[in-house]
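Trainee: My questions are about this predicted structure, shown below with the sequence.
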Amino acid sequence: MGRIAIMQPYLLPYLGYFRLLVDVDALVLGDVQQFPRRGWVNRNRLFDDRGQLGWLTLPLAPAPLCSRVSEIRLAQNAQLTLDRNMARFHACRCPNPVTAPILKTLTDLQDTPLDVIERLLVQVSGALGLSTPILRQSSFHDADYAAGLTATEQIAEVCQALGAREYVNAPGGRALYQAADFERHGLTLLFHDPYPGPVVSVLQRLADDPIEDLRREVVETTTVQPG
């Protein structure tokens, strides 16, 4: 495996998230990381009936602050709460041939939040014509693997576990990572160029735009630069 990326698993993320799948041999979901409160793991934004951005949220059970993403569970009344939340959004109420199976996953919640999120990522990837494997970090690392390691060293551990020689990061990581630090681990650091499109849930884009246009947008806006 030559090139990988690592991302937190997000609920129906913006279209730019899926550009990572164009340029890598595998996308690793960082599910052994601490669950970020008020982040994007269990929620994203859609346009409501007033044309305002509102939150579509996967309801979660209470959990300790130190919980890992893989340890989070659905709230007891998650399906009822989510159904009411979805009713606010035209994109959820009016499925098309592309969004119908995605919405079915949301209206028939099963297993853990991570299972739901991963299933949705795979469904959207397939709709976009992308077949890059999506792996859980917990499948080869336990939650304690990062103890005492810097962020770069943690990434290097993942690359080593998968035999990768190149690592692709989102553009926001330029302030965090240095190419020289990766070179000391025998790795090449690459960055995606900034995504020029709107930062709304991919579900909104799938509801509004032809799938052929979205496929083309993902491929044509995907460029990587050396770190």
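Mentor: All right, it came through fine.

Trainee: For the rest of this, base every contact and every neighbour count on C-alpha atoms.
Mentor: Will do.

Trainee: P62 - nearest residue in space that isn't next to it in sequence?
Mentor: What sits nearest to P62 in space, not counting adjacent residues and going by Cα to Cα, 6 or more residues apart in numbering, is A75, at 7.6 Å.

Trainee: okay but that neighbour is in contact with T57, surely?
Mentor: No - between A75 and T57 there is no contact, the gap being 11.5 Å when judged by Cα atoms under 8 Å.

Trainee: Comparing these two, which shows the higher neighbour count?
Mentor: Counted by other Cα atoms under 10 Å, A75 and T57 do not tie: T57 has more neighbours, with 18 against 15.

Trainee: Please name the nearest non-neighbouring residue to that one.
Mentor: Sequence neighbours aside, R43 is the residue nearest to T57 in space, at 4.2 Å (criterion: Cα to Cα, 6+ apart).

Trainee: Look up how far L206 lies from the one you found.
Mentor: 17 Å (Cα to Cα, to the nearest Å).

Trainee: more neighbours, these two?
Mentor: Using other Cα under 10 Å as the criterion, R43 and L206 rank with L206 on top: 22 against 19.

Trainee: next, the one to line up against it:
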Amino acid sequence: MKIAIMQPYLFPYIGYFQLIAAVDVFVLYDDVHYIKKGWINRNRILLNGAEHTFTLPCLSVSQNKLIKDIEVDWSSREIGKVVATMETAYRKAPFFEEVIPLVKEVLMDQASTSIADVAATSIKQVCSYLNIKTTMKNSSTGGYGNAHLHRGERIVDIVLQEKGDRYLNAIGGLELYRKDHFAEHGIILSFLNPLPEVYPQPSPQFTPWLSIIDVLMYNDKETVSKLLTSYELL
């Protein structure tokens, strides 16, 4: 049983979805501290041939709060501007008509108050669009009862509770986790490293690792499914 655990990010890059598609159970780590200037409520798209960062405004943002306790500021005019920017950026993209309803549904669904819920919805909607069937759970509601444990110990405990024998982590965790520590608990630890792939963009120079929105706007589902397997395990 392969397990992965990641904070919920807003329309994350393709490597995030490679990780989801590579495992049996994916846990959205929503009861850990919010990270300022991270990817929880913002990401990057291509606007007029250049990289552009969009941000979903939130209330009382603090690194002392858990992700699940950060609320989206639905009263902000910035949300409308974000949606308008998406339309401007991708109106001429080949798959705009298929993808923009998905994006709007996430960015304009005021039924979700927490950024954790909005980010999770963005991830689940993309998974549905790409027919990724991985089981998803939230760490806050999964019944793990281990929020008191230190980072590495908690990860191990979640994997064991899910009956996992393999844990896949994003490549960014290479400096954080040790394979021998996981092996002591009968778990094989691997790091997923996305391989660079180039697809058509309306700019003279390809800009990699943008939000999955960019990938979906310029590629059909079959092509994106192939891109989901373009990685190496370290």
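Mentor: Alright, I've got the coordinates. Since we're looking at a predicted model, the values are computed, not measured.

Trainee: Put one on top of the other, what's the TM-score?
Mentor: The TM-score (TM-score structural alignment, normalised by the length of structure 1) is 0.87; 219 aligned residues with a Cα RMSD of 2.1 Å.

Trainee: The helix ranked longest in structure 2 aligns to what range in structure 1?
Mentor: Secondary structure of structure 2 per DSSP state H: the longest helix is helix 115-129. Per the alignment by TM-score structural alignment, helix 115-129 of structure 2 matches residues 113-127 in structure 1.

Trainee: Go through that stretch and flag the buried ones.
Mentor: 113-114, 116-125, 127 (16 or more other Cα atoms under 10 Å).

Trainee: tell me the average deviation of that stretch from structure 2 after fitting.
Mentor: Superposing on structure 2 and averaging over aligned pairs (mean Cα distance after the TM-score superposition for structure 1), stretch 113-127 of structure 1 comes out at 1.2 Å.

Trainee: ok, F96 of structure 2 to N146 of structure 2 distance?
Mentor: 42 Å.

Trainee: With neighbour numbers in mind, choose between the two.
Mentor: The neighbour comparison of F96 of structure 2 against N146 (other Cα under 10 Å) goes to F96, with 19 against 14.

Trainee: Next, the contact list for the closest residue to S139 of structure 2 other than its chain neighbours, please.
Mentor: Using Cα to Cα, 6+ apart and skipping residues adjacent in sequence, the residue nearest S139 of structure 2 is Y29, 5.1 Å away. For Y29 of structure 2, the contact set (Cα atoms under 8 Å, 6 or more residues apart in numbering) comprises I5, M6, Q7, P8, N138, S139, S140.

Trainee: Dump these into CSV; add neighbour count as well.
Mentor: Shown next, in CSV, are the contacts of Y29 of structure 2 (neighbours: other Cα atoms under 10 Å):
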residue, neighbour count
I5, 25
M6, 17
Q7, 22
P8, 27
N138, 22
S139, 22
S140, 17
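
Trainee: would you list these in JSON lines and tack on distance to A170 of structure 2?
Mentor: Formatted as JSON lines, the contacts of Y29 of structure 2 follow (distance: Cα to Cα, whole Å):
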{"residue": "I5", "distance to A170 of structure 2": "9"}
{"residue": "M6", "distance to A170 of structure 2": "8"}
{"residue": "Q7", "distance to A170 of structure 2": "11"}
{"residue": "P8", "distance to A170 of structure 2": "13"}
{"residue": "N138", "distance to A170 of structure 2": "18"}
{"residue": "S139", "distance to A170 of structure 2": "17"}
{"residue": "S140", "distance to A170 of structure 2": "21"}
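
Trainee: What's the match for R154 of structure 2 in structure 1?
Mentor: So, by TM-score structural alignment, R154 of structure 2 is matched to Q154.

Trainee: Buried residues in the helix or strand where its match lies, which are they?
Mentor: Using DSSP states H and E, Q154 of structure 1 falls within helix 151-162. Residues of helix 151-162 of structure 1 classed as buried: I155, A156, E157, V158, C159, L162 (neighbour count, 16+ other Cα under 10 Å).

Trainee: now the residues you listed in CSV, with distance to L82 of structure 1?
Mentor: Shown next, in CSV, are the buried residues of helix 151-162 of structure 1 (distance: Cα to Cα, whole Å):
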residue, distance to L82 of structure 1
I155, 34
A156, 38
E157, 37
V158, 34
C159, 36
L162, 36
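
Trainee: and the gap between S201 of structure 1 and F191 of structure 1?
Mentor: 22 Å.
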